[in-house]
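*Asks:* generate coordinates for the sequence data below:
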Amino acid sequence: AMPATVKTVSVLDRTKESGSLGEPLYLDVVTAISQAFSNGEIASLPKIYGGRYGLSSKEFTPAMAKAVFDNAVSAKPVNGFTVGITDDVTNKSLAYDPTFDVEPDDVVRAVFFGLGADGTVGANKNSIKIIAEDAGKYGQGYFVYDSRKSGSMTTSHLRFSDNPIRSAYLINQADFVACHQFQFMNKVDILHIAKVGGTFLLNAPYPHEEVWNHLPKEVQEQIISKKLKFYTINAVEVARATGMGARINTIMQACFFAISNILPKDEAIAQIKAAIKKTYSKKGDAIVQKNYAAVDASLEHMFEVKYPDHVTSTFGRLAPVPADAPAFVQGLTAKLIADKGDSVKTSELQEVIDGTWPTGTTQYEKRCIATEIPVWDPETCIQCGKCSIVCPHGVIRMKVADEAQLASAPSTLKRADYKGKEFAGKKFILQISAEDCTGCGLCVSACPAKNKANPELHAINMDHIENHLDVEKANWKFFETLPYVKRTEVQKNLPKTTQMIRPLFEFSGACAGCGETPYIKLLTQLFGDRMVVANATGCSSIYSGNLPTTPYCKDEKGHGPAWANSLFEDNAEFGLGMRVSVDHGEETAKSLLNELKDQLGDIADKILANPQSTDAEIDAQRDNVQELRAKLSGISGDVAAHLMEVADYLIKKSVWIIGGDGWAYDIGFGGLDHAIASGRNVNILVVDTGVYSNTGGQQSKATPMGASAKFATAGKELPKKDLAMIAMSYGNVYVAQVAMGANDAQVIKAMNEAEAFDGPSLIIAYSHCINQGLNMAEGLMHQKDAVETGSWPLYRYNPDNIKEGKAPLMLDSKAPSKPLADYMASETRFMVVNKMNPERYSTLLNRAQEGVNEKRSLLEHMSQYK
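*Replies:* This is a model prediction of the structure:
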């Protein structure tokens, strides 16, 4: 029963029910108390106020709870309030003091800022286990990160205590703050969360004596005013020296334990090494030993920074987005990029109230997350375009220009005489957007050119970003003022020519070295100005449509891909519906056009006669439609008005259904089969990683025999599902199996043929992935090995060949030149099976090799069949 002394009741709902008199729990409480009063069960009716909290996963902290109590006892309490959100539209939100803190002093609070895929989150989870499970203390962890695959900021909130921890909210006053990525210091307010007298650990690419001079004014001011103990380490250099690559997690973890004194240093190091062995033992002893070496080296390279009592920096923190960004990007988008999403006010969302967000906004992020970037050597370059075509994030661009266009270019802008007939007499420029690069190194591994003076160097080579950043920023700014080659000016059949066209998919949130995005980027260079995309849920939907920025963009005429994401299981049907809709729109427009032929004159015949089989014809059709609209504006009546609405359907659309193997082989296979069997002109691109990449590496029916994956840790027993052969069995489907790292020209040819084929087309693209257990910088070599061992044969099946008396199947890869064992030995997903059970691995390897031999024989036989 409710105590008789209760004067006021505040009810909090975690939902908003528009149109009702109040939220559900509030109405229940009002009803219950009113009935109790009516029945005489309570002597007086208390005041009852309702409010909302925790909407969209907003925090609910003691400070907010205090605001609710303060509201209840105020002179004019607000009913229907919100707390945790600043609602400046209805002005019914409660103000609260974010510094209000009720946590006990014995709780150690630590916050770590890392970069997605740098291992920070994983290391912190291990830290909790070490302290809470092994040391007998209490531990708690909250981890904040967006859905991008890697490369965005992760924040780990850790609490430790000798007593139970009751705080079910993020830390707002931290004893220990660690920043694992130096570039955050220039863009994000990291130290706002540090308490006075706390400790700050920074991973910096500079000697400890120089770190202070590289910090912005705001950061220096915070360190001084909060009297922080300041430590630094060049963790990237330690990782490189100990063979850890870009993984700095165990290095920073060791530094944390050494500084925090939560455990005695020797005990902490022993526990870290035990956790390393438990975590990485399946990946081989070499990995374990590298981690051990990194831990041992970390403490030797960590230093305390002694700083002055006044600010000495001459520069401030960078703005979240460039000054020339559009107003919307300068406002809401910039706030989200700066990690200030929690402070967004209701009024700031009015521009996107209909759910519409602008495209092409990744170009304003300028994440600057690479420690090394590619540097172009124009004298060695053969201008093949391979570095550009494999670039997962579209940061390597190619253009040609006249000398006159380069008159105002920075002196540092590199250029060379164009090699080829298409643009003879012009200068060739290859430029890198250093701030958007992730430093994956795929461009270097793709480069076939060798420096004559030093054969170890290519025409493009990696170097420390700090040696080139300022120069390349200026170069890129000028480079963007130069026009791209038009689609009608080149034959889109080679890497060199396709890469002079502007990609309409750029700077995505995909992993560094991603094997999927080069295919999507290439599609936009071939057909992006008229693409309609249905994207299955998975990695490709995350890096394609994740807030706060969007990688799909428009060309200078405002043309670009129309993109939408549906559910995992119905994407093929979703894309088929797009095709049906486009066809219906075209048929309607042509019917109306015929009705008005007498009033429209020659333009109607021009439109109807245009086959739109080339870019030049499609450009001509755009001009035709523009002329049509001009004539329609002078014709009255419903028919003319309707034709004006659907006129754009007269321009040919390229419909693509895109997704991963988890969608195509498994969950969405029924819909995929339905789309293929429809006979409609849909193009399907399957970016095949052989696992469910987005959810962490579970096996799919595309997982190759012998590979270890979640739900098949001992090695998959059954062979990979032959999706291509299933599609070929229909006889009227264009099918291609491609691998960018093995034959980029074949990829281009397959995409062009798929688009030209009047019917369903299926392209299955080998996509290396971090879940396969490989060095992503070597992803292209793994693709090549897969082809050369016969694990991934390249071919194209074109039913149109039958009309010409040719075999529909064209084999594009030679007979295997290496045993399958060579390919499998280079990837952890196979080697972990060998480590666990060599006998089982040997059996699966032999069976897989037999499968490769049989598949090759079948394909060779099919290639002779006409």
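*Asks:* alpha carbons only for contacts and neighbour counts from here, please
*Replies:* Fine.
*Asks:* first-to-last residue distance for stretch 697-712?
*Replies:* 10 Å (CA to CA, to the nearest Å).
*Asks:* buried ones in it?
*Replies:* Neighbour-count burial for stretch 697-712 flags 697-709, 712 (criterion: 16 or more other CA atoms under 10 Å).
*Asks:* and of those residues, the nearest to M810?
*Replies:* Using CA to CA, A702 is the member of those that lies nearest M810, at 22.6 Å.
*Asks:* quick one: contacts for that closest one?
*Replies:* A702 makes contact with 661-662, 665, 688-691, 720-721 under the criterion CA atoms under 8 Å, 6 or more residues apart in numbering.
*Asks:* R840 versus that one, what's the distance?
*Replies:* Going from A702 to R840 by CA to CA gives 20 Å.
*Asks:* ok, back up a step: next step: the contacts of A702 restricted to helices.
*Replies:* When DSSP state H defines the helices, the subset of those inside them is D661.
*Asks:* using TSV, lay out the contacts of A702 together with neighbour count and distance to M578.
*Replies:* TSV is the format used below for these (neighbours: other CA atoms under 10 Å; distance: CA to CA, whole Å):
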residue	neighbour count	distance to M578
D661	27	21
G662	31	22
Y665	23	21
D688	27	23
T689	24	26
G690	27	28
V691	26	28
K720	18	30
K721	16	28
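*Asks:* second chain to compare with the first, below:
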Amino acid sequence: MKKIIDGNYACSYVAYNFIEACGIYPITPSSPMSENIDVFSNVDKRLNYFKDRVKLYEMQSEAGAIALCHGLLQNGTFSSTFTASQGLLLMLPNMYKIAGEMLPFVINVASRSIATHALSIFGDHQDIYAARTTGFAIFLSSSVQQVMDLTSAVYLSTIDSNISFINSFDGFRTSHEYQKVNLIDLNEINKYINKNKIEEFRQRALYKNNVTRGTHLNDDLYFQLSEAHNIYYNKLPEIVEKNLEIVNKITNNDYHIMDYYGSKKAKKVIVAMGSVCQTIREVCDNSEEEIGLVEIHLFRPFSIEYLNKILPSTVESIAVLDRTKDSGEVAPLYLDVLNALKNKNIKVLGGRYGLSSRDTNIYDIKAVYDFLDQEDTFDNFTIGIIDDLNNKSLKPVRFVKKFNNQEEILIYGYGSDGMVSASKNIISIIGEKTNNYVQGYFEYDSKKQGGLTKSHLRISNDLIKSSYYVNEPKIVVCTKTSYLEKYKMLDNIVENGIFILNTNLTDEELNNYFTDNDKKIIKDKNIKVYKVNASKIAIDNNINGKINNIMSTIIFKFIEQVNFDDIIMSLKEMIKTKFKNKDSNIIDSNLKGIDQALNLLVLVDTSKFTLNGFDLKNDLYSKLLSKRGYEISVKEVLHHVDGTFWGGMNRKETRPVADFLPVYTSSNCITCNKCSYVCPHGVIRPFLITEEEKNNAPKYIQEKLINANIPGKNYYYIIGISYKNCTGCGACFNTCPGKMLKKALDMKSSKDALTEDFIKTNDYLFENIKDKEEVFNKYTVKGSQFISPAFAFSGACAGCGETPYLKLLTQLFKDELVIANATGCSSIYGGEAPATSYSIPWANSLFEDAAEFGLGLKLGETTKKEKIKEIISINLDKIKESEKEIYLEYLNNPTIDNSKKLLSIIDNTDIKELLEYKEDIMPKSVWIVGGDGWAYDIGFGGLDHVLATGSNVNILVLDTEVYSNTGGQTSKSTNIGSVNKFAITGCKQSKKNLAKYALTYENVYVAQVSLGANPNQVINAFKEAKEYNGPSIIIAYAPCIEHGLKNGMGTSEQETKEATLSGYFPIFRYNPIDKKFTLDSKSDFDKYEDFLMSETRYKVLEKTNPFEKDMLIEKNKEEAINRYEFYKNKMEKNNE
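*Replies:* The predicted model follows:
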């Protein structure tokens, strides 16, 4: 049976058969494997080999997940887990134990980079290489089909050998690549599972035997037992080879622990592992030379005997490709091959490729084979980059393929426009309805929503081995007109190719958007450019923003290898099936959109295009922002070698992605600044204008000004919108109170909003009007918003519930603020390089250690402050009398004002030693920021310890009640009844009361805040926490796209208000200074169920678990009432 699946699905499909229970923890890109296990068990009710459904347990961290698995194994229960990168590193201590105890166990790893100079979610082999000394066998697959086939061999081998395995494949390139594969027959596989070994494992269960395990040994015994393991590892290659023969028999393949591919008379051979092997096979297929490949499957233990056995006797030179960076060391696979061939007269060179999913194509591989012919070869070469610093990189060698019947399609989409889904539909329909092979791979940037997506699609009559980006597209698709000005989309398009553009512009207008480079390509390669206003078709058919089926229809029209009429019929059937439980109007609207698509497709007359001198810039940041990082050389980034980038660089990146924009009408404005307060992206700003600025302003500004309503101050007022950075979420519009039922903000389509007056007005305000940050009390909603935020234009989702808190934090404490950010949503949209969102000191360490890391930052600052005071104290006699008072004020009270006074005279000080600490004089307010996944789960131990130290640090928990960054998995902040990943039938556990826990420390400032419930309370909590000389923690309720708000994320501020009014999330403040507990909200529990049912995460219980729905909702409410009563009683008790 053939099916269109990705590598994660292939692995979990097979793994499910062999396991009884698993401990898991979400991490990209491996999370879908665990999610699939959950679905197989709880939705599909699928049975495994043991005639049971797999039990899945989500733990608080990867360390917890593998510890759980260790316990399961010791109890005679077959277990597995799924992880990558930092997750695998957290498992290392237990891995040594599990391997040492000879337990049959598999960790399935979608291999990913390790965070070093920077975090990266993308793929290479750094993580599995870090585990190579644990005693785990390491096995790799290079394609989706191989993952499907070979995962069985791994499980059979761990059962037969009692040796634990890492089952690895490349993160993203294989884990998320869609291919048409043959599903393995698990019933056939089950016939070969060794029942005796199963029973032997059961009998080793701890509870069946009065034995002691995990003992302490001394020098007289430890060494011998370590060496006793050797006989098991020596047999393992033979055991794995035997099980591969079983797989070969069932799948009609020819897999081995190492596979040779290529000429039997090869003189040049590449040795490699993982997805690059598919690319190397393609080069071998298209070469006239005698070349070959050794694909390593069983990397640990490494079989010297087998490598020598399969190498052709004609081999003269070998290149070993490692997908890792061992700084100052020779790479692991290269060392293995060197050792294996040390007695042979073969030249062996080592090279590096593909770090962090760096694309490696056939031209890079051809460069390696050609390099082996040279006399002046060298080790540690690199491919796929431009290394002009170390001069170690090989230039790609282009060649023409002998066999090339692939159709390649490259689609540039916009996050949330549905084009990735459309691409998956395209390859699924073609793959399932025709005999063609298909491949789909999808690129994403780090934006949480609204970022660039690139879909790489291939269609062929033959098996597709091209495990690299599409580099010769016949069809290029673009869904945003603005991309024409930003990206090089046509550089690799083939002769007579097709370019399809979703736009509402005329041919004449398009002439101003295409770069000269693209115009030349269109002319020289005879490219046909088509345009369609798919967005308008969607609007006309009441499916606003959903252009995926419309664009799919047009793409199908130009694919030669399919019958258009048949495919469109299949597309329509798919839509009917997908929306069969929805309103029939949804189906009709989509079908009408499909029918209209081709009728509104227009061929652009490119003969009238003229060159106008417009091309993309070539400085470092321009290249990065326009996704041309592959053009950047090593030398160009030398000054960023430690991963440091300047803050606030996203001001250089404008993203005009909004379909709708707020338009300001000053006559309806009451100057409350609430629109600015709630804006998730800091794009809407109030401006105060002096009389002089008014007189100097153009008339179109003057006529819009109103009185600022600031007592005793003669300022004019106007709202400005940074329209090029707006996401169009509508939060400002939904919040605006307006006058006389007329709002001061109106959401209009971008085309209607972007009038000449609108553009001129807003450009003038942002470019010419200076901030007036001290005019109004900043500890008010109105006053805080006159301060320019040091966090803006982030890549967060439109309407994000987290970012308004962070923006406010920077407005209140900009001069003092330092942020230590836990990994998660807030670190991804906050620390994306080069488009950094913060203009204050900001750093991220790891997911699990943010609290400790932040404490270190604070203690480092404290140490420096003590040194400064010490230097001043012992040098008071050197200070001029006229300046002594300033020094003494700083010694007694180093406030911002006193620090500024000292800084104003420090350059002329006679205390020269003090100048070394000039940058450390200003006080710093350290804030540790993270989500509930960090605070409630993986980082809870550190958070607790930091609170217990009594140190003056502030903790801000952005509580979305779900793992937002990894895709919506349950956390310990998740409430009863909430349907999330790993809680398909509704969460059964109560939400952990983190605030109540923190309140057990009487010296900790504790607050819960809710953005829209009481804005002044939010500001007061921030102020009090910062001013308290001790630890503080603020838990901020943050609606998330995973909640499924009934009226969309543009109403997140209203949602926070309803959450508090209904009693779902009460707000309060506890200040240790006076031991006063203030409950800042009242709760109307009659509104409670209505609030829950306004969010999909609760409403969907009606479908996923109708039998327990009422019970779970009632229990949720009971818990809420108990929480509120606890806080109410505490207020009464503390304030007696």
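*Asks:* list just the nearest of the contacts of A702 of structure 1 to A815 of structure 1.
*Replies:* For those, the residue nearest A815 of structure 1 by CA to CA is K720; the value is 19.6 Å.
*Asks:* to the chain's geometric centre, what's the distance from the strand or helix carrying E188 of structure 2?
*Replies:* Secondary structure from DSSP states H and E places E188 of structure 2 in helix 186-190. Put simply, helix 186-190 of structure 2 sits 36 Å off its chain's centre (CA atoms, centre = their mean, to the nearest Å).
*Asks:* which residues in structure 1 does it align to?
*Replies:* Using TM-score structural alignment, helix 186-190 of structure 2 corresponds to no residues of structure 1.
*Asks:* try stretch 87-99 of structure 2
*Replies:* Under TM-score structural alignment, there's no match for stretch 87-99 of structure 2.
*Asks:* can you check stretch 463-472 of structure 2 too?
*Replies:* Against structure 1, stretch 463-472 of structure 2 falls on residues 164-173 (TM-score structural alignment).
*Asks:* now stretch 797-813 of structure 2
*Replies:* Using TM-score structural alignment, stretch 797-813 of structure 2 pairs with 511-527 in structure 1.
*Asks:* stretch 849-864 of structure 2 now?
*Replies:* Under TM-score structural alignment, stretch 849-864 of structure 2 corresponds to residues 570-585 of structure 1.
*Asks:* now that stretch, how far from the centre of its chain.
*Replies:* Taking CA atoms, centre = their mean, one finds stretch 570-585 of structure 1 lying 26 Å from the centre of the chain it belongs to.
*Asks:* over to stretch 341-358 of structure 2?
*Replies:* Distance of stretch 341-358 of structure 2 from the chain centroid (CA atoms, centre = their mean) equals 31 Å.
*Asks:* how about stretch 308-315 of structure 2?
*Replies:* Counting by CA atoms, centre = their mean, stretch 308-315 of structure 2 comes out at 43 Å from the chain centroid.
*Asks:* E889 of structure 2 is in contact with D897, isn't it?
*Replies:* No. Counting by CA atoms under 8 Å, D897 is not a contact partner of E889 of structure 2; they are 9.9 Å apart.
*Asks:* now do the strands in the stretch 351-500 of structure 2.
*Replies:* Counting by DSSP state E, counting those that start in this stretch, one finds strands in the stretch 351-500 of structure 2 at the ranges 381-383, 393-394, 407-414, 437-444, 452-460, 475-478, 498-502.
*Asks:* okay, now N1105 of structure 2: neighbour count?
*Replies:* 16 (other CA atoms under 10 Å).
*Asks:* for the aligned partner of G1044 of structure 2 in structure 1, give its distance to P838 of structure 1.
*Replies:* By TM-score structural alignment, G1044 of structure 2 lines up with G773 in structure 1. Going from G773 of structure 1 to P838 of structure 1 by CA to CA gives 18 Å.
*Asks:* then M244 of structure 1?
*Replies:* According to CA to CA, M244 of structure 1 and P838 of structure 1 sit 27 Å apart.
*Asks:* same deal with T15 of structure 1?
*Replies:* Distance from T15 of structure 1 to P838 of structure 1, by CA to CA: 55 Å.
*Asks:* same thing with K421 of structure 1?
*Replies:* For K421 of structure 1, the distance to P838 of structure 1 equals 56 Å [CA to CA].
*Asks:* between these two, which one's more packed in?
*Replies:* Using other CA under 10 Å, the more surrounded residue of K421 of structure 1 and P838 is P838, with 13 against 7.
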